[in-house]
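J.: Using only what follows, build the 3D model:
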Amino acid sequence: MNITVLAVGVKMPHWVNEAVADYAKRFGRQIQFQLKEIKPEKRGAGVNAAQGMAAEEARIIAAIPNHAFLVVLDERGIAMTSAELSGCLKQWQGNGDSVCFVIGGADGMTAALKQRAKLMLRLSSMTLPHGMARVLLTEQLYRAQSILDNHPYHRE
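T.: Now for the predicted structure:
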């Protein structure tokens, strides 16, 4: 199964890249995990939030793998437990789906991009820094797979 995370933003702190890489290598052979950074649009000098999100949307859409099940992260999305995410992962694997998660930019994502998604997911009701969202998502995907594998990483 292929999992792609598209994250608006570049030049994350070292600890973010290190943590994401650590969880990504734990997936093993059953999941091919890839994080793609999307260049954020510069604000100011006549570029407002709406224009910036539209430019980022075009970059995101261009990076979405063909036929991927699209999940956008949004504070208004549904909240899942780790076990529920594991159930989704099992279903996607059973369907042979590739999955693409999108973490938007500082101003969020356009309504049109959210409407393209098959699932809107909330990691937290609190606002998270983008780097933390990358780490948390990657860890939760690893945790979901560990649940499916009956690995002792997850404890109830």
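J.: From now on I want contacts and neighbour counts done on CA atoms only, so please keep to that.
T.: Noted.
J.: Tell me how far the residue nearest to the spatial centre of the chain lies from residue 51.
T.: Centroid-nearest residue in the chain, with CA atoms, centre = their mean: residue 101, separated by 3.4 Å. From residue 101 across to residue 51, the span is 22 Å (CA to CA, to the nearest Å).
J.: Following up with a second sequence; could you model it the same way so I can compare the two?
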Amino acid sequence: MKVTLLLVGKTTGRLFSEGIDDYVRRVNHYVPFGVKVIPELKNAKSLSEQQQKEKEGELILKNIEDRSYVVLLDERGKELRSVEFASWLGNKQQTQRHVVFVVGGPYGFSPAVYGRADDRISLSRMTLSHQMVRLMFVEQLYRACTIMRGEPYHHE
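T.: Reported below is the predicted structural model:
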């Protein structure tokens, strides 16, 4: 199974970038994993929230292959403990060839993106910055990989 993290806008901040890069390298030890960045919209300030979501949604959908299993990282998604996420990921390894996790823009996802999604996962009930979500997700993906292999990174 191949895993992709699809992001709207580049990661800002050296500490976030370095942390994400570190976990991307770690995850690649277990599964083929990459991060794909959709550039931020030009002149976004001149667009309404809805217009931004629609335009970002079009770009997100253009970057997803038809057969990919799409998971939105969304505040209204299901919350999983790390062990549960590892089990969920293990099940997807058995049934999917490509899983794409998507982090949307500042206003969330368009109805079209919600319609394309196969699943939604929330990383927290708290509101997190889009930069923080990226780092937290790649760490949790790495943690899930180590749990599935029975390695000592995760402690109950």
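J.: Who are the packing partners of the longest strand belonging to the second structure?
T.: In the second structure, assigned by DSSP state E, the strand with the most residues is strand 69-79. Judged by 3 or more CA pairs under 8 Å, 6 or more residues apart in numbering; DSSP states H and E, strand 69-79 of the second structure is in contact with strand 98-103, strand 119-122.
J.: In the last one, which residues are buried?
T.: Residues of strand 119-122 of the second structure classed as buried by neighbour count (16 or more other CA atoms under 10 Å): 120, 121, 122.
J.: Check the longest one too.
T.: Along strand 98-103 of the second structure, the positions that meet the burial threshold by neighbour count (16+ other CA under 10 Å) are 98, 99, 100, 101, 102, 103.
J.: The closest residue to residue 74 of the second structure other than its chain neighbours and residue 149 of the second structure, how far apart?
T.: Setting aside the residues directly before and after it, residue 74 of the second structure is nearest to residue 122 in space (CA to CA, 6 or more residues apart in numbering), at 5.1 Å. The gap separating residue 122 of the second structure from residue 149 of the second structure is 24 Å, by CA to CA.
J.: Superposed on the second structure, what's the mean shift for the longest helix along the first structure?
T.: Identified as the longest helix of the first structure according to DSSP state H is helix 130-148. Mean deviation of helix 130-148 of the first structure from its aligned counterpart in the second structure after superposition (mean CA distance after the TM-score superposition for the first structure): 0.5 Å.
J.: okay, and that helix goes to which residues in the second structure?
T.: With TM-score structural alignment applied, helix 130-148 of the first structure matches the range 130-148 in the second structure.
J.: For residue 40 of the second structure, list the residues it contacts.
T.: 8, 9, 10 (CA atoms under 8 Å, 6 or more residues apart in numbering).
J.: can you redo those as JSON lines with neighbour count?
T.: Shown next, in JSON lines, are the contacts of residue 40 of the second structure (neighbours: other CA atoms under 10 Å):
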{"residue": "8", "neighbour count": "21"}
{"residue": "9", "neighbour count": "19"}
{"residue": "10", "neighbour count": "13"}
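J.: Out of the residues you listed, list just those in strands.
T.: Reading strands off those with DSSP E, I get residue 8.
J.: between the contacts of residue 40 of the second structure, which is closest to residue 88 of the second structure?
T.: Of all the contacts of residue 40 of the second structure, residue 88 of the second structure sits closest to residue 8, with 24.7 Å by CA to CA.
J.: I'd assumed residue 101 was in contact with that closest one.
T.: No - the criterion here is CA atoms under 8 Å, and residue 8 of the second structure misses it with residue 101 at 11.6 Å.
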